[in-house]
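**Q** Quick one: sequence plus predicted model below, questions after.
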Amino acid sequence: MKERLVILGGGESGVGAALLGKKHGFEVFLSDKGNLKDEYKNTLIENSIEFEEGFHTEEKILNADLVVKSPGIPKKADLILQLNSKNIPVVSEIEFASRYTEAKIIAVTGSNGKTTTTSLVYHILTQAGLNVGLGGNIGKSFAQLVVDDVYDYYVLEISSFQLDDVATFKPYIAILLNITPDHLDQYDYKLELYARSKFKITENQTHEDYFVYNFDDDTTVELLKEINTNAKKIPYSMNTEMQDGTYADDSNVHVNYPYELKLSISEFSLRGRHNVANTMAAATAANILKIRKDTIKRSLSDFTAVEHRLETVLKIGGIEFINDSKATNVNATYYALESMNTQTVWIVGGTDKGNDYSDLIPLVKKKVRAIVCLGLDNSKILSAFEGLVDNIVETKSMQDAVRAAYMLGKKGDTVLLSPACASFDLFENYEDRGNQFKKEIKNL
């Protein structure tokens, strides 16, 4: 008799898991409380996979042998608690997919810089001629890639929510970029619980694997004293010389493990101190994989920045517009404001995730001319920054936000969309928010 696989959530990861389950002989049923996109619905119909949308039929779910849960469904959801009480295993799509491939996995997690670093690692490996797939939180789901499993390497961007539900997932190289407060609403507002979920990226690694981590991140370094990893630990640092790791001085990045590699920071295509750190992590992984030095150097100089991450859009009337819609937490916005070299009109707001804006106050005082709030509830932003800038306005649509920012700006200023919040109050996702921003700029 076939094992019953139930997929909760019919987005990219859910449909990928359904296809992989079908390929490996499961009786597959997919359930989504919302409405499925037409492309996903058509895929399920074409592959004769049973599904429902708009509701969950509990009796069709609670008889599962295995459940693959969308990362967007909270661990405390009633249905998940019921599955737990019946001892029905609930795993993430990342975990499920990893069971059906022997390829080497390079997995990247962290509060900030995941997409940039994952894309950069993929770029280096592609330039080196390796057979590599890109997935996880970026591009296709891991499960969708593993359906055909034609790659020798997978480079995956992975969130804490995906790591919460892993059991045996074991990357060859795990990269932990940083741990700063994010998604705390899902972790009882405790940074340590969120941090420990990030560390699940290394819990199944062996002495043959590698754990690349940020030596400058205090939370990571403290937890490493408590959480054992069997992997070979490779630190990187902007501040401390690393004999068995990677470090930066004023001009160069020095990769010292397993081979010595010297890289000129002035030749990196990515700008900003935070991107030097991301580049160090990527170069360290490439060096472990024995990529040729000249390939690494060339790849770091010709890599193009990720869409929605400090993306220059247009200059209108002497005002430059920058799209940083992917900045969904305070720390990401800190880096964006830090990198501004002009007076800035800052568009901020959305769904708050337990944000503490106090770290931004010195940068706002120094660099921000005006604040445009873009969200349904801006009370926290207003109370944090009122009196620090001459103008704070509230808007409820991207059209109004862009027009207000343009009116508040002066020649030589920058309008920066860096929301520090999730997008779900007014937009489908951060991509939708960024795309609407770019569209409204062109409509000015």
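**A** The structure has been received and is ready for your questions. Here the structure is a predicted model, which means the values were calculated and not measured. Numbers count the residues shown, from 1 in each chain.
**Q** switch to C-alpha atoms for all contacts and neighbour counts from now on
**A** Will do.
**Q** hang on, Asp209 packs against Glu203?
**A** No - taking contacts as C-alpha atoms under 8 Å, Asp209 lies outside contact range of Glu203: 11.0 Å.
**Q** shared neighbours of the two, which are they?
**A** By C-alpha atoms under 8 Å, 6 or more residues apart in numbering, Asp209 and Glu203 have these common neighbours: Asn230.
**Q** do you know how far Lys140 is from Tyr187?
**A** 27 Å (C-alpha to C-alpha, to the nearest Å).
**Q** Residues contacting stretch 228-240, please?
**A** Residues contacting stretch 228-240 (C-alpha under 8 Å, 6+ apart): 202-216, 242, 244-249, 257, 277, 280-281.
**Q** ok, now which ones touch the most centrally placed residue in the chain?
**A** Geometric centre of the chain, nearest residue: Lys114, 4.6 Å, by C-alpha atoms, centre = their mean. Under the criterion of C-alpha under 8 Å, 6+ apart, the neighbours of Lys114 are 108, 157-158, 177.
**Q** and if you look at Lys33?
**A** Shown in contact with Lys33 (C-alpha under 8 Å, 6+ apart): 9, 53-56.
**Q** same deal with Gly14?
**A** 7-8, 30, 68-70, 93.
**Q** Assign it to helix, strand or coil.
**A** What DSSP: H, G, I helix; E, B strand; the rest coil gives for Gly14 is helix.
**Q** ok, second structure coming up, stack it against the first:
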Amino acid sequence: MAERDYIVILGAGESGTGAAILAQKQGFDVFVSDFGPIDSVFKKQLTENGIPFEEKQHTESAILSAKEVIKSPGIPETVPIIKNIKAKGIPVISEIEFAGRYTDAKTICITGSNGKSTTTMLTYHILKNAGLNVGLAGNIGKSFALQVATEQFDWYVLEISSFMLDDMYQFKADIGVLLNITPDHLDRYDYKMEKYVDSKLRILQNQTPGDVFIYCADDSETLKGLERYTIQAKVYPFSIEKELNLGAYLKNNEININLENQSSFIMSITELALQGKHNIYNSMASGIVAKVLELRNESIRESMGNFKNIEHRLEHAGRISGIDFINDSKATNINSTWYALESMTTDVVLILGGVDKGNDYDMLKDLVRSKVKAIVCLGKDNKRIHDAFEDEVEVIVNTFSAAEAVQIAYHLAQKGDTVLLSPACASFDLFRNYEDRGNQFKAAIKEL
């Protein structure tokens, strides 16, 4: 390169900062632009690496002369700067696409509307315990690009969102996992389910017969979507509703995994560290990945039995006067809340609400009717929750802080009940993010 190619990175969070450091290492001229304020952690990283950046603005002249733009998954296609970049014909890619060019490591890519984080963490846990040299990245952990720049892993387990997939073109998943597809983020897909399904199914792109695709055979949207695609990769489905010759299925409360030319893997679901129906699916998906990599059954069984789940996802946050408190703050969509309610075995006081992404609450009505005795709203605008559930529960209360929500939920609950924070909404109206919401919830429980 006589003249160094110029790359612009939009968004200076975990992924943007990592992409900037990798781009610089690969010999590009780099400029980082963030329309909001940049977190001090990332500012320090950029400054230490001598990477120029701007915050609280986008200087068009500096951006529109780029050869390529790497954009943060959180920036929608519809914002003016992206429209202007595309109008000029400048390619826009994701950090994952960019980092994938500079590593020979094999990738296990996990996507789906729900269960991605849990399945990604579990898969990483199984591989690491089996002694593989493995990194964890994507929507979780340290940025993929930063790890490609600074580490030498043989394998990566990547949690991939549909927003990341939208900006991935040449990238290939050596093992692709699609857990499920349910309506989420439809505001980013013109409220068209088919567009969202196609986005998720980009996990298949560039796969060859030497690659593997793992999916849920019980998920109707996935099955409907796959009818439109020709799959090149070797396919392993998983199901808890029917027995399968190849893949994973449930029989007599045991997970069975069968792949060609390998010993069967069998494990009782009572031994799994992750309990609940949705976690049987997550464990099956991770188990198939482990068997594809020919890990020892004993090692897989041990890892599946001792795994600790991630914070803010159906996390047990305390028990007071016989009332259990569950922190599921990571449930930012209806389907996550559906899963949470579905896994409850007691009466529930449900804490719901926040920034609603076009939620259709009808999906929750049956579960609310059968399991929920009261709803505590935690958000600035709770009208849609009242409208949806006023006929299903006797008590719906508005609150405007985690402390207030916990106090009221505690008084509405009785011994043997569960207070469940599973908001079905984003948190930005009252909190910094879902972690902040979950942490405030946990702090409030300690104050009771």
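**A** Yep, it's here. Please read these numbers as outputs of a predicted model, since none were measured by experiment.
**Q** so what number do they get for TM-score?
**A** Here the superposed chains carry a TM-score of 0.98, computed using TM-score structural alignment, normalised by the length of structure 1; 444 aligned residues with a C-alpha RMSD of 1.0 Å.
**Q** Now render the contacts of Lys33 of structure 1 as CSV, adding distance to Arg271 of structure 1, secondary structure and neighbour count.
**A** As requested, those are arranged in CSV below (distance: C-alpha to C-alpha, whole Å; DSSP: H, G, I helix; E, B strand; the rest coil; neighbours: other C-alpha atoms under 10 Å):
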residue, distance to Arg271 of structure 1, secondary structure, neighbour count
Gly9, 37, coil, 24
Glu53, 44, strand, 16
Gly54, 44, coil, 11
Phe55, 46, coil, 11
His56, 47, coil, 16
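**Q** Closest one of those to Gly129 of structure 1?
**A** Gly9 (35.3 Å; C-alpha to C-alpha).
**Q** Pull up the gap between the aligned residue in structure 2 for the closest one and Leu223 of structure 2, please.
**A** Under the alignment (TM-score structural alignment), Gly9 of structure 1 maps onto Gly11 of structure 2. Remark: distance between Gly11 of structure 2 and Leu223 of structure 2 (C-alpha to C-alpha) = 35 Å.
**Q** Please apply the same query to Asn327 of structure 2.
**A** Distance of Asn327 of structure 2 to Leu223 of structure 2, given as C-alpha to C-alpha: 32 Å.
**Q** More neighbours: these two, which one.
**A** A side-by-side neighbour count of Asn327 of structure 2 and Leu223, using other C-alpha atoms under 10 Å, places Asn327 first with 25 against 15.
**Q** rewinding a little: can you say which of the contacts of stretch 228-240 of structure 1 are buried?
**A** 202-206, 209-216, 242, 244-248, 257, 277, 280-281 (16 or more other C-alpha atoms under 10 Å).
**Q** Narrow these to those in strands?
**A** Among these, the members falling in strands (DSSP state E) are 210-214, 246-248.
**Q** Could you save these as a markdown table and add columns showing distance to Leu79 of structure 1?
**A** Listed next are these as a markdown table, based on distance: C-alpha to C-alpha, whole Å:
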| residue | distance to Leu79 of structure 1 |
| --- | --- |
| Tyr210 | 36 |
| Phe211 | 34 |
| Val212 | 36 |
| Tyr213 | 35 |
| Asn214 | 37 |
| Thr246 | 45 |
| Tyr247 | 47 |
| Ala248 | 48 |
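**Q** out of the residues you listed, who's nearest Asn87 of structure 1?
**A** Closest approach to Asn87 of structure 1 among these (C-alpha to C-alpha): Phe211, at 31.5 Å.
**Q** among the contacts of Gly14 of structure 1, which two are most distant?
**A** It's Leu30 and Glu93 that sit farthest apart of the contacts of Gly14 of structure 1, by C-alpha to C-alpha, at 12.8 Å.
**Q** Between those two, which has more neighbouring residues?
**A** Under the neighbour definition other C-alpha under 10 Å, Leu30 of structure 1 and Glu93 were set side by side, and Glu93 has more, 31 against 25.
**Q** The aligned residue in structure 2 for that one and Pro80 of structure 2, how far apart?
**A** Aligning on TM-score structural alignment places Glu93 of structure 1 opposite Glu95 in structure 2. From Glu95 of structure 2 over to Pro80 of structure 2 the distance is 20 Å, taken as C-alpha to C-alpha.
**Q** And for Leu274 of structure 2?
**A** Relative to Pro80 of structure 2, and taking C-alpha to C-alpha, Leu274 of structure 2 is found at 43 Å.
**Q** ditto for Val376 of structure 2
**A** On the measure of C-alpha to C-alpha, Val376 of structure 2 and Pro80 of structure 2 end up 38 Å apart.
**Q** When those two are compared, which one has more neighbours?
**A** A direct count of neighbours by other C-alpha under 10 Å for Val376 of structure 2 and Pro80 places Val376 higher, at 27 against 10.
**Q** Ala402 is in contact with the more buried one, correct?
**A** No - using C-alpha under 8 Å as the test, Val376 of structure 2 is too far from Ala402 to be in contact (10.4 Å).
**Q** Show me the strands in the stretch 1-150 of structure 1, by range?
**A** Applying DSSP state E, counting those that start in this stretch to the stretch 1-150 of structure 1 gives strands spanning 4-8, 27-32, 50-53, 66-69, 90-92, 104-109, 132-136.
**Q** Which one of the ones you listed lies nearest to Pro419 of structure 1?
**A** Closest to Pro419 of structure 1 of the strands of the stretch 1-150 of structure 1, according to C-alpha to C-alpha: strand 104-109, at 20.8 Å.
**Q** Following superposition onto structure 2, what is the mean distance for the closest one?
**A** With mean C-alpha distance after the TM-score superposition for structure 1, strand 104-109 of structure 1 departs from structure 2 by a mean of 0.4 Å once superposed.
**Q** Counting by contacts, list what that strand packs against.
**A** With contacts taken as 3 or more C-alpha pairs under 8 Å, 6 or more residues apart in numbering; DSSP states H and E, strand 104-109 of structure 1 sits against helix 114-127, strand 153-157, strand 173-176.
**Q** so that strand matches what in structure 2?
**A** Strand 104-109 of structure 1 maps onto residues 106-111 of structure 2, going by TM-score structural alignment.
**Q** try stretch 179-198 of structure 1
**A** Counting by TM-score structural alignment, stretch 179-198 of structure 1 falls onto residues 181-200 of structure 2.
**Q** And whichever residue in structure 2 pairs up with Val67 of structure 1, how close does it get to Thr208 of structure 2?
**A** In structure 2, Val67 of structure 1 lines up with Val69, judged by TM-score structural alignment. From Val69 of structure 2 across to Thr208 of structure 2, the span is 28 Å (C-alpha to C-alpha).
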